[in-house]
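Q: here's my sequence, what's the structure:
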Amino acid sequence: MNNKAYIDYLNSLHNYNAQNENAYGERNIENPYFEAVMVRVGLCDYIKTSLTEKEPHIIILTGHAGDGKTSIMYQVLSELNAKYDSKEKLSEITLPSGNICLCVKDFSEIPEVDSSNKMDRINVMRRAVEMPEMGNYVFMVANTGPLINTFGELFDSDKDKEKAKIELINLMDENTGEIVEINGIKICVVNVAAVDNSYFAKAFLEKLIQDELWKDCKSCTKCDYCHIYRNRELIVKNKLKVCEFINNHFIWLVEYGNRLTIRSMTEQLTYMLTGGISCSEVTPNDTYKYLFSNLFFGYIGTKLNDRALNIIAINAANHCMYDHKRLRSDEKLFVGKEYKELFGEEVEMIISEAEKKNVFVSGWAEFLRRTYLFMNIVIDETVVEQDYEDVFSKQFKRYLELRDGKDTPAKADANLIADALSMIYVGTTNDKSEIPLTLSRESGIAQNVQLIIGTVPVRKLRVESVKTQDGIFNIGKDRYELCLNINKENLDTVLTLPMLDYFEELKNGIISTNIDPQLSHGVECLKAQISEITKDDDDEDIIEIIVLKNGGNKNIRIELTSDGKIREV
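A: Coordinates of the predicted model:
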């Protein structure tokens, strides 16, 4: 007996072998393993409430392809005791209240033109609009493009069409979850692409490795050398560390502007277990080659498998270059070779065996780091803290605490901003009660003489955390954004992780002349807002400049007198 059916299912969820028939929502739902590995989405509670407790309206679930919209509809309908029929594009269900709800499984699949039975997009949209007028509901899943274009076609004039499209786009951007009226149409839009999904990876992996799904592997004749079963067992034994790293990795991607879809995460995590190999293809091999820590990044042993980079999430992980970053733990890894202390006996045996052939091979150091990321057993808090800083950034762990509401901003967070602003405007870290705002060329080199246009009072500078909309859609998963507060006024610019990392570098004297455009935009927006609320309009006849000297900076105030003379005051 083997576990062929389940392993085949896992391999059908990624596109390594171009056989991912279950990667798409409706096909996946039909698979008998879907229920076992399905991760319940908190957004379901919001949609159920919207359909059962709020006034009749159209609720639209939109987002990118692969964001899990179909799975959410399946979960909602199941919890409403309604049948989800993947073969029917449209269906009507009876809600607990007795009202009818028109379910549009995937609006994007409906043809643009179908004169034979009026099942084209515009006619379906018109039918949807009529439902709330009759006291009923609509639950629609739609990708953004077809939804926006078709919605505009409900109106006659070009002006009304454009106005309706813009209002719908604004709803997607704001993503408040509120019911609003657009030309009398009661509509609620939930943009899944704007809702945090980083929690999914950890929850999905825990589903994949459930005991019940792997019990048949134990009686398989290939069990002793099967890399798939070995990966599952190693993940179970190192579950806390594995889940922690995977969760942090996907948060890191999101914060640096690369939000992956649920489908992309699914592909990477299933490939991480199987390597795209079926039960019948499993043969004895060097144990280290197909370790899940290698497969997660698209490696086989010490060699990169270019074909694995076709999986978007693996390509993204590879670009993070975690295994190329120097760690303070490198000395124990490469010099002391303290494998047993770092990994425990089982992983030590795998590494020691692999070392015999690979110790001088290019890529061996990176292999060890990949293994360390997932399977180290270090519990020393100082070392763990160092690993966070070395693998991600010095500000990363602190940012997670603030982002998840586990802590509130402190004086140290404000001091980081103060030092960074001082470096930006003056070229030195802050050691005074006020930070002068200066006009200077953006050359990365501080000019010796700069014009002062205002000052930031350091004692009135704070960092505030503001709750985001995520808590509405994911109960129990509150998220917070950081903003700068000056003199009890919050600035609109969000302090992102890339900005905090950049400020940390500035504080330490690292000047980067090639920063990301998105980061540069954020920094410039922050500077513009600071200048606006701190500009000095007390006396237009007085000009203040700062002169940078080796022995300290000097402020000079110059006055233009009424008789046309210039004097220092």
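
Q: contacts, neighbours, all on C-alpha from now
A: Fine.

Q: chain center to stretch 269-281: distance?
A: Centre-to-centre, stretch 269-281 and its host chain are 26 Å apart (C-alpha atoms, centre = their mean, to the nearest Å).

Q: let's compare: structure for the following, please.
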Amino acid sequence: MVRVSNPFVAFLNRYTTASPDHEAAFDEYVSNGPEPPAGSLRLTTKIEQFLTNQFRQPQPPSVILTGNAGDGKTYLCRQIVNVLQGKEPERWENLIDQPIEYNTMRFFIVKDLSELSEEKGKEILLRLSQTLQTPDQRDRYLIAANEGRLRALLSTIVGHKELKEAIQTQLDQGPAYHQSLIVLNLNRVATSTFVPAALAWMTDQRNWQACNECPIQLKCPIRFNMTRLTAQPVQQRIKMLYEVLERSNEHVTIRDMLIHLAYTISGGFDCTQAQQQVQERADMSYLAYYENIFGRDDDAGFRRKSHVTRLLHRFNIGSQSIFAIDEFIINGGETIEEQQHHQAIFGETVDLHFKAFHQARRAYTEGIESERGQDVLRWLPHCRRKLFFERNHPDDQQLLPFRYFSIYQRLLDQPQGKHEDIVSQLIGGLNRAFSRLYLTQTGQLRANERLYITTQYVHSVNQPHPIVLLTLPIENIRLIVNTTSDQHLDLPARSLYLHIAPPPTQRHAEPVEWPLNILLFEHLMRIADGGHISILADECELEVRRLKDVLIQQFATVDISANEVAFFVPARHRYELRRLRIDEQGRLAIS
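A: Reported below is the predicted structural model:
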């Protein structure tokens, strides 16, 4: 077999390679490779344009960039140096003390404050502080810093109140654009917005022309993945997975995204390995992009290395049996249109090991007692994942372990809506979570109209009876959406909160605003609907307990004059709210 190697495959694998240089200086490591035929990756972002506009002003501010390793701090510093001096920096360390002259201003660039000694880092911050005290100074700074390192250095500086307040306030509350110092936290950037652009560059046909001479191009899993990932529906599915992570309060850096998407295409294989697999007639279905994207079981090393893969692997997409989906995979649908659609998705391609899946499916449907007839069960998870990305059907959404993700997105897109029905369901979920009882809308109990905040249990024989310490009507509870439309964000940051107002007896108490990410929202909605899966319980029960503690601490009071205690008791197939009261004659009465 004639050996053909595509240099771009090797370039992609530079992203997925594990080495000290790769981890410590990702931007430099990747940029030192040969430029691909389609050119270097260029992600145009609002934050880059914002910085460029700021530094081109006659009186620009100084800027501090914070964020995780891999958020693009070095990349942004490189782009700004290009703007200021028209070329790449030759030696970054020179820019710390030797400024770039631009528009009568002197710009000092620190691409990583963590690389400097504590003494030098303090010196840089003190020099920055002087520019705040004398705004007519010509010196300006662009500093990239890990937030922890930045806060640690600030704590060692005595005095310089203006510098400390300017940095700490913006770290906690967001940037203030009209000060002489702007602090931008790259953790607030939604990486999902860049997924389509990154995939468009990785699948650009100019980068894959070398494959045209390859004898295995029709059987190559890398080439197959590249072709599939050019499809817009597939790209949108991948983007949606990133959005789910962001709604779960999981920040994905640009570096994490590029590592993950590169591995999704190549699976860590190079051209030589792929050609050898074809020559050996090996089953390469496990290298399909929808297997790589969740981290393959045979490559546990990469799963440990890849933050995104570890997060997505928890979703277990494809492991759950859903009758409508499995029926389509095995039987191909009832109508001619469905059967044609089935053939288009499950044709004889490398991701289904050519005829192997079809032979197993035929043996199973025809009732042939053989090992091949049982192989179709092995194919089902694989085929479910394929459907998730390549078929636009409502059933496929069920493969994602978030039944209520579309509702959650709708709430964020309609910030002015009242959403009483959703609030009612959330109250029902909270009541069941607080009391550990399956409370329902029966009798005088309004489990979805009033929030019952319970405290310690009273025991009668072996049956626990949670005491109701506080009750809040549904009118005190509403959903609100906080929107942050910062100039440097490509996507407005939106957060969902449950706003809980205090009872009339505590009118001076501050309302409680409880952030609802997709995990908590899904957890409560599933409890309200009658059940939940364990992964959500593990992630969310502690947060629900904290909410209960906050509500008791801020809203609950002991009213001695009430002479009453409320508690839940079992009544056949439901629970009822009972009140134990001491009347004026000192007699006990239960209602």
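
Q: can you give me the buried ones in the helix or strand harbouring residue 433 of the second structure?
A: Taking DSSP states H and E as the definition, residue 433 of the second structure sits inside helix 420-435. For helix 420-435 of the second structure, burial by neighbour count (16 or more other C-alpha atoms under 10 Å) applies to 422-435.

Q: ok, now how distant is the aligned residue in the second structure for residue 479 of the first structure from residue 410 of the second structure?
A: For residue 479 of the first structure, the aligned position in the second structure is residue 493, judged by TM-score structural alignment. Separation of residue 493 of the second structure from residue 410 of the second structure (C-alpha to C-alpha, to the nearest Å): 15 Å.

Q: look at the residue mapped onto residue 498 of the first structure from the second structure and give its secondary structure.
A: Applying TM-score structural alignment, one finds that residue 498 of the first structure aligns to residue 519 in the second structure. Using DSSP: H, G, I helix; E, B strand; the rest coil, the structure places residue 519 of the second structure in helix.

Q: my read: residue 519 of the second structure touches residue 541, true?
A: No: the pair residue 519 of the second structure / residue 541 is not scored as a contact, 10.6 Å apart, by C-alpha atoms under 8 Å.

Q: settle it for me: which of those two has more neighbours?
A: The residue with more neighbours, out of residue 519 of the second structure and residue 541, is residue 519; 22 against 16, by other C-alpha atoms under 10 Å.

Q: what's the separation between the more buried one and residue 318 of the second structure?
A: 20 Å.

Q: same question for residue 356 of the second structure.
A: Distance, residue 356 of the second structure to residue 318 of the second structure, by C-alpha to C-alpha: 19 Å.

Q: look at the two and report which has more neighbours.
A: Between residue 356 of the second structure and residue 318, counting by other C-alpha under 10 Å, residue 318 is the more crowded of the two (20 against 15).

Q: now the more buried one: which helix or strand?
A: Applying DSSP H and E, one finds residue 318 of the second structure in no helix or strand.

Q: which strand or helix spans the aligned partner of residue 236 of the second structure in the first structure?
A: With TM-score structural alignment defining the correspondence, residue 236 of the second structure maps onto residue 244 in the first structure. Following DSSP H and E, one finds residue 244 of the first structure within helix 239-255.
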